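Peer 1: How does the following fold in three dimensions:
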Amino acid sequence: MERGVDREFIHTCSLWTFILTLVPIFSSLVEGQPQVIGSSQPIIAAPGDDVILPCHLEPAVDARGLTVEWSRPDLKPDPSDRWSWVRYVHLYRDRRDDLDMKIPSYIRRTTLFTDDMKHGNISLKVMNITSEDEGRFKCFIPNLKSTVKFSFVQLVVDPNLFTTEMPLDPRNVRTPGPDSQTRLGIWILGVVGCIVPCLAVTVGGYFIIRRRQKQVGEEFTSSQGVSFEGTLTVVDEDGGIVHLPPLDLFEDSNQQHHQSQVDSQDQQE
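Peer 2: Prediction:
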């Protein structure tokens, strides 16, 4: 009984947590306010890769006049740097990049797509990824007139994306995903689907031609009174039946043709 009550209590708490999470989002949508949207899926990269941490405003709003802060909320402050707790992965304000408050390890490694910021694109490009970059990144617009001013992007650095062999460009090596395997399967099915009908038409046409040739041969032999069943059977002028091998028949036919030509020449003389 107590377990049933506990499960019901947990379910109720989870439901209310979910509802409370959605309330700011729905209220923002109802009022037509822009909200910061990150990535619901983790971004996976190999060491040495250049990656893009996606983040944008929805509906699209020109972000060039806004302050954009990219930070590492899970990154522990450096005890030797008293300002490390307020430093950023990337800071954009007053329509330019602010390098003074940047984490030293990210200097010359990050950039925004400034040409696309007018369309609400505030994605961050991080170059030459290392294992130290793994973790959560926070995209925050403090002066945005909205209840949803920030979002998180999870970056996963997987060294196993490298192969055991040394490729020309190791950063481009990736394990084929389901989409690639699906396209390969479709391509194979397409090739097989083309070859099989062509092969069937070729074989079928061959047998049709052979059958037609056989029918023509039978019609010819029937019209000449010849039957090809083991030996050749010929009906002579007196109605007698003579059995000859196939070779003898043609030789005899040639002799008769030659004799008829000789008789014709004698009559002309």
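Peer 1: switch to C-alpha atoms for all contacts and neighbour counts from now on
Peer 2: Noted.
Peer 1: what's the spacing between residue 93 and residue 2?
Peer 2: Going from residue 93 to residue 2 by C-alpha to C-alpha, to the nearest Å gives 55 Å.
Peer 1: quick one more, to check against the first:
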Amino acid sequence: MALFAEFLAPYGYAEQSLLKRLQPPGFLGGLPEYLLGTDNLGRDVLSRVIYAMRTSILIALMGTVIGASVGTVLGIVAAHFRGWVDDVIMMLVDFQAAIPFLIVALAVLAFFGNNFVLLVVLIGLFGWDGYARIARGLVLSTNGQGYAFAIRTLGVHPAKVYIRHVLPNMMGVIMVQITLNFPEIILLETSLSFLGLGVQPPGTSLGLLLGEGRNYLATAWWIGIPAGVVIFLTTLAISLLGDWLRDMLDPNLKGKDA
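Peer 2: Alright, predicted model coming up:
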């Protein structure tokens, strides 16, 4: 739905019709052309939810790629150099895990102001510590097996060893971590947008829709509730996908009953 929003949404997400504002869903006696009703500006709720899904998933995807890349690279660097480099990186990992990231993100956005690039970078920094821990542990395990050391003794540059041999063996575990971390990033983005520090009007996102609908819960619940349902279903679906991938890719779980 997010990918084909232009074809699935019956109206534009910013298209207004003040004469049709606060119409209930069509299946509850409202206008039949508005399946999920209209908001306080007469915009089609269904269309806004579909476009909001695209925005939230796109931000979460970009943030996930940033976090996974930064964390994996730092984990490999820590395991390769060891010593004080390892100590510094793991200290940063512990610091990241100890602080409430939502509070930090709120403070940064409130101080520097809202812009899309800063929002994506902030969301990308969420969860990198998990990837760093995983990458470091996998590299140390791989180095202990000896084949990586044997390849390096043949004169192959360490970077090529990690890219061609170590990283491909890590991708299964990294992909599982991505699917498990992705719902948390969606919730982070929706939380920031709900509080007014994420995506800004006239743009749209699931958190922004939820925030817009909170003032109308008693009189026009259909403005915010659909976005909340979509957030729940999206995070649940991706979490289930992560559990399935873990079962399929983890050799210790293969052949066992769920």
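Peer 1: Report the TM-score for the pair.
Peer 2: For these two chains in superposition, a TM-score of 0.23 is obtained (TM-score structural alignment, normalised by the length of the second structure); 99 aligned residues with a C-alpha RMSD of 6.1 Å.
Peer 1: sorry, back to before: give me the more crowded residue out of residue 93 and residue 2 of the first structure.
Peer 2: Each of residue 93 of the first structure and residue 2 has its neighbours counted (other C-alpha atoms under 10 Å); residue 93 has more, 14 against 7.
Peer 1: was I right about the more buried one contacting residue 70?
Peer 2: No. At 11.6 Å, residue 93 of the first structure does not count as touching residue 70 under the criterion of C-alpha atoms under 8 Å.
Peer 1: got any residues that touch both of these two?
Peer 2: Contact criterion C-alpha atoms under 8 Å, 6 or more residues apart in numbering; residues shared by residue 93 of the first structure and residue 70: none found.
Peer 1: residue ranges for the helices of the first structure, please.
Peer 2: Ranges of helices within the first structure are 2-31, 178-223, 246-268, based on DSSP state H.
Peer 1: Out of those helices, which is closest to residue 150 of the first structure?
Peer 2: For these, proximity to residue 150 of the first structure was assessed by C-alpha to C-alpha; helix 2-31 is nearest, at 11.6 Å.
Peer 1: Okay, buried residues for that closest one please.
Peer 2: 25, 28-29 (16 or more other C-alpha atoms under 10 Å).
Peer 1: Could you save the helices of the first structure as a markdown table and add columns showing distance to residue 139 of the first structure?
Peer 2: Output for the helices of the first structure, formatted as a markdown table (distance: least, C-alpha to C-alpha, whole Å):
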| stretch | distance to residue 139 of the first structure |
| --- | --- |
| helix 2-31 | 16 |
| helix 178-223 | 30 |
| helix 246-268 | 96 |
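Peer 1: can you tell which of those helices is closest to residue 135 of the first structure?
Peer 2: Among these, the nearest to residue 135 of the first structure by C-alpha to C-alpha is helix 2-31 (22.3 Å).
Peer 1: Remind me what that closest one packs against, helices and strands.
Peer 2: Counting contacts by 3 or more C-alpha pairs under 8 Å, 6 or more residues apart in numbering; DSSP states H and E, helix 2-31 of the first structure is packed against no other helix or strand.
Peer 1: Now do the helices in the stretch 1-150 of the second structure.
Peer 2: Under the criterion DSSP state H, counting those that start in this stretch, helices of the stretch 1-150 of the second structure are mapped to 5-8, 45-81, 83-98, 101-112, 116-124, 128-145, 147-153.
Peer 1: I'd like to know which of the ones you listed lies nearest to residue 239 of the second structure.
Peer 2: Among the helices of the stretch 1-150 of the second structure, helix 45-81 sits nearest to residue 239 of the second structure (C-alpha to C-alpha), with 14.0 Å.
Peer 1: List the buried residues for the closest one?
Peer 2: Going by neighbour count (16+ other C-alpha under 10 Å), the buried part of helix 45-81 of the second structure is 45-61, 63-80.
Peer 1: ditto for stretch 199-215 of the first structure
Peer 2: Buried residues in stretch 199-215 of the first structure (16+ other C-alpha under 10 Å): none.
Peer 1: Redo the buried residues of helix 2-31 of the first structure as CSV? Include distance to residue 140 of the first structure.
Peer 2: Below are the buried residues of helix 2-31 of the first structure laid out as CSV (distance: C-alpha to C-alpha, whole Å):
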residue, distance to residue 140 of the first structure
25, 15
28, 16
29, 18
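Peer 1: from those residues, which is closest to residue 17 of the first structure?
Peer 2: Nearest member of the buried residues of helix 2-31 of the first structure to residue 17 of the first structure, counting by C-alpha to C-alpha, is residue 25, at 13.5 Å.
Peer 1: any idea how far residue 5 of the first structure is from the closest one?
Peer 2: Residue 25 of the first structure is 31 Å from residue 5 of the first structure, by C-alpha to C-alpha.
Peer 1: ok, now residue 249 of the first structure?
Peer 2: Residue 249 of the first structure sits 106 Å away from residue 5 of the first structure, going by C-alpha to C-alpha.
Peer 1: before we move on, back to that, nearest to residue 154 of the first structure, of the helices of the first structure?
Peer 2: The nearest among these, by C-alpha to C-alpha, is helix 2-31 at 18.9 Å.
Peer 1: sorry, back to before: I'd like to know which of the helices of the first structure is closest to residue 56 of the first structure.
Peer 2: Nearest of the helices of the first structure (C-alpha to C-alpha): helix 2-31, 14.8 Å.
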